[in-house]
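K.L.:
Turn this into a model:
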Amino acid sequence: MKLLRVGEPGAETPVVLDEDGTAFALTDLTGDIDGAFLASDGIDRARAALAEGSLPAVDTAGLRTGAPVARPGKVVCIGLNYRDHAEETGAAVPERPVVFLKDPSTVVGPFDPVLIPRGSVKTDWEVELAVVIGREARYLAGPDAAKDCIAGYAISNDVSEREFQLEFSAQWDLGKSCESFNPLGPWLVTPDEVGDPQDLGLRLAVNGETRQDGSTRNMVFDVAYLVWYLSRYMVLRPGDVINTGTPAGVALGLPGTPYLREGDTVELSIDGLGAQRQTLRNA
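P.N.:
Here you go, the predicted model:
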């Protein structure tokens, strides 16, 4: 099942798609697709209502697509989680997950513009598999228990400003939390439809030229391990998002490759999760 939110920022309508791609409004069930909806078995209720035929159809043509989850409590990111990405940046493959937090207000829709920060010379791209938490994860017993805590998956562009991230501070926050730096969506796709999250192709192109073409098979730490690992150090709550890392092909790892500039377009896709497209603008 695929869930999405359509409409202007702050006024999105929650929607579910059937197998044929027909959109149905979830407004009779919930005001939004958010942590409260996920925590109250919202996905199961949406699935049941869709099967019953009790949801009104909605025409989404011409409507903006928002992030599929409203107001994430936190965005937890995993760095250097693909072997080829670690190699291209000259970093050692980590023995433990590299964890950092990203301002959740960076989350925008999958087709919204990305704003290049003032003073930026190294704004970079990162296609990533995002995991959306659907049930509280706290001190999980092991990776197998993590699977019950996952509401679904989405595409994430973990946009980064490398000078801010690596040269201006000992921490990565400055280069990760600029406004609009986390396009998410278009859909929240439930685990039953995704299948094996460790066998998904990820792709990203800049101005039509392929930059990233990888697979989640190359993750250092898989999805279930990451959810379990994080639950040992923080409480993951419904609506939280985990960005699970990026494969090789970012500008940082390709000497001579230009960083993003105003007017550039970035296109992303992940098998079964749809596609994104952003145009870069100066802030």
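K.L.:
Please count neighbours and contacts with C-alpha atoms only from this point.
P.N.:
OK.
K.L.:
doesn't residue 14 make contact with residue 32?
P.N.:
Yes - Residue 32 is in contact with residue 14 according to C-alpha atoms under 8 Å; the separation is 5.4 Å.
K.L.:
more neighbours, these two?
P.N.:
The neighbour comparison of residue 32 against residue 14 (other C-alpha atoms under 10 Å) goes to residue 14, with 26 against 22.
K.L.:
what about residue 108, how many neighbours?
P.N.:
Residue 108 has 26 neighbours, counted by other C-alpha under 10 Å.
K.L.:
Find the nearest non-adjacent residue to it, please.
P.N.:
Leaving out its chain neighbours, the residue that sits closest to residue 108 by C-alpha to C-alpha, 6 or more residues apart in numbering is residue 183, at 4.7 Å.
K.L.:
Which residues are in contact with that neighbour?
P.N.:
Neighbouring residues of residue 183 by C-alpha atoms under 8 Å, 6 or more residues apart in numbering: 67, 106-112, 114, 156-158.
K.L.:
To compare against the first, here's the next sequence to fold:
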Amino acid sequence: MAICRISAPAGQSEFALYRDGQVCLLSQLLDEVPDAAELFSLPMSWWDGLPDPTPDQWVSAGDNLLPPVDSPGKVICIGLNYRDHAIETGAAIPDEPVVFSKFPSTIIGHGDSIELPSVSREVDYEAELVVVIGKSGKLIPAERAMEHVFGYTCGHDVSARDWQKGRPGGQWLLGKTFDTFAPIGPCIVTQTEVPDPNDLRVQMVLNGEIVQDSTTAQLIFDIPAIIEHVSKVVTLSPGDLIFTGTPPGVGAARNPPLFLKPGDVCSVIVQGIGTLTNRCV
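P.N.:
Model prediction:
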């Protein structure tokens, strides 16, 4: 099952089921729709018990898609987590997850514009599988970690390399957290629909050309290991996002480097999840 958020006629947002560019509002299936935190923490049996939409309840999503998670409490990111990406950057294979964060103001949805800041000349692309947390928890052992996962979405960890590495002391947070630097979407696919998240193809298509292409089998730290590590420090809450890392092929590692420019169209494709497309302005 896949869910999304759309803008409703009165200006508010609503959750909906998502299928091939079509949506069915949950409000058409339920007398009362739980809020986001409750929705993400509901057991999969609740979702499986939803009434089947009738054909006329499915309508085109059009341009109404919003980020499937609105203002997450945490946007947690894992760096250098693909073995082949670490090798291309010349970095040592890390002994534990490299963790950084983005502010919630980075979040935009499918079809929204990535704003290239005037203070950076080296904005890079990074296609990623993103985990959406469902059940709250801290000190979560790896063997119980998947109980805390609601589902998955496509993510784009846009990165200003000249801020990330070229400023005094290195500025991972600032280089990663310009407004609009974390597109997600178009939907969240529940974890029961993804039998093996450790074997999904992840691609970035830039202006019609595949520039990143690998699989999550290359992850150095899989999703349970990431959740166990991060939850040693912070309580994970419903709607928190974990960007799991990016495959090789990033612009900064190319010769010559390939950085984003106005008019570029970026599409993140994650097998079994969907395609997230954004234009740079």
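K.L.:
returning to what we had before: could you export the contacts of residue 183 of the first structure as JSON lines, including distance to residue 275 of the first structure?
P.N.:
Converted to JSON lines, the contacts of residue 183 of the first structure look like this (distance: C-alpha to C-alpha, whole Å):
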{"residue": "67", "distance to residue 275 of the first structure": "13"}
{"residue": "106", "distance to residue 275 of the first structure": "19"}
{"residue": "107", "distance to residue 275 of the first structure": "16"}
{"residue": "108", "distance to residue 275 of the first structure": "14"}
{"residue": "109", "distance to residue 275 of the first structure": "12"}
{"residue": "110", "distance to residue 275 of the first structure": "8"}
{"residue": "111", "distance to residue 275 of the first structure": "9"}
{"residue": "112", "distance to residue 275 of the first structure": "13"}
{"residue": "114", "distance to residue 275 of the first structure": "16"}
{"residue": "156", "distance to residue 275 of the first structure": "10"}
{"residue": "157", "distance to residue 275 of the first structure": "11"}
{"residue": "158", "distance to residue 275 of the first structure": "15"}
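K.L.:
what about residue 176 of the second structure, distance to residue 157 of the second structure?
P.N.:
Per C-alpha to C-alpha, to the nearest Å, residue 176 of the second structure is found 7 Å from residue 157 of the second structure.
K.L.:
How about residue 235 of the second structure: what's its closest non-neighbour residue?
P.N.:
Excluding its sequence neighbours, the residue lying closest to residue 235 of the second structure (C-alpha to C-alpha, 6+ apart) is residue 138, at 4.6 Å.
K.L.:
The residue nearest to the spatial centre of the first structure: which element?
P.N.:
Among the residues of the first structure, the one closest to the centroid is residue 156, at 2.8 Å (C-alpha atoms, centre = their mean). Here residue 156 of the first structure sits within strand 150-157, counting by DSSP states H and E.
K.L.:
mean distance, that strand to its aligned residues in the second structure?
P.N.:
Following the fit onto the second structure, the mean deviation recorded for strand 150-157 of the first structure is 0.3 Å by mean C-alpha distance after the TM-score superposition for the first structure.
K.L.:
Residue 24 is in contact with residue 56 of the first structure, correct?
P.N.:
Yes - under the criterion of C-alpha under 8 Å, residue 56 of the first structure makes contact with residue 24 at 5.4 Å.
K.L.:
Out of the two, name the residue with the larger neighbour count.
P.N.:
More crowded of residue 56 of the first structure and residue 24, by other C-alpha under 10 Å: residue 24, with 23 against 13.
K.L.:
how about the more buried one, what does it touch?
P.N.:
Residues in contact with residue 24 of the first structure (C-alpha under 8 Å, 6+ apart) are 15-18, 50, 55-58.
K.L.:
Which parts of the stretch 51-200 of the second structure are strands?
P.N.:
59-60, 65-66, 75-79, 98-102, 107-108, 113-114, 123-124, 127-133, 149-156, 159-160, 182-190 (DSSP state E, counting those that start in this stretch).
K.L.:
got JSON lines for the ones you listed, with distance to residue 281 of the second structure too?
P.N.:
Output for these, formatted as JSON lines (distance: least, C-alpha to C-alpha, whole Å):
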{"stretch": "strand 59-60", "distance to residue 281 of the second structure": "26"}
{"stretch": "strand 65-66", "distance to residue 281 of the second structure": "19"}
{"stretch": "strand 75-79", "distance to residue 281 of the second structure": "23"}
{"stretch": "strand 98-102", "distance to residue 281 of the second structure": "20"}
{"stretch": "strand 107-108", "distance to residue 281 of the second structure": "14"}
{"stretch": "strand 113-114", "distance to residue 281 of the second structure": "6"}
{"stretch": "strand 123-124", "distance to residue 281 of the second structure": "12"}
{"stretch": "strand 127-133", "distance to residue 281 of the second structure": "18"}
{"stretch": "strand 149-156", "distance to residue 281 of the second structure": "15"}
{"stretch": "strand 159-160", "distance to residue 281 of the second structure": "15"}
{"stretch": "strand 182-190", "distance to residue 281 of the second structure": "14"}
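K.L.:
Enumerate every residue touching residue 235 of the first structure.
P.N.:
136-139.
K.L.:
Just put those residues in JSON lines and tack on distance to residue 217 of the first structure.
P.N.:
JSON lines is the format used below for those (distance: C-alpha to C-alpha, whole Å):
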{"residue": "136", "distance to residue 217 of the first structure": "26"}
{"residue": "137", "distance to residue 217 of the first structure": "24"}
{"residue": "138", "distance to residue 217 of the first structure": "26"}
{"residue": "139", "distance to residue 217 of the first structure": "26"}
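K.L.:
I figured residue 202 of the second structure was touching residue 216, is that so?
P.N.:
Yes - counting by C-alpha under 8 Å, residue 202 of the second structure touches residue 216, with 7.1 Å between them.
K.L.:
More neighbours: which of the two?
P.N.:
The residue with more neighbours, out of residue 202 of the second structure and residue 216, is residue 216; 26 against 21, by other C-alpha under 10 Å.
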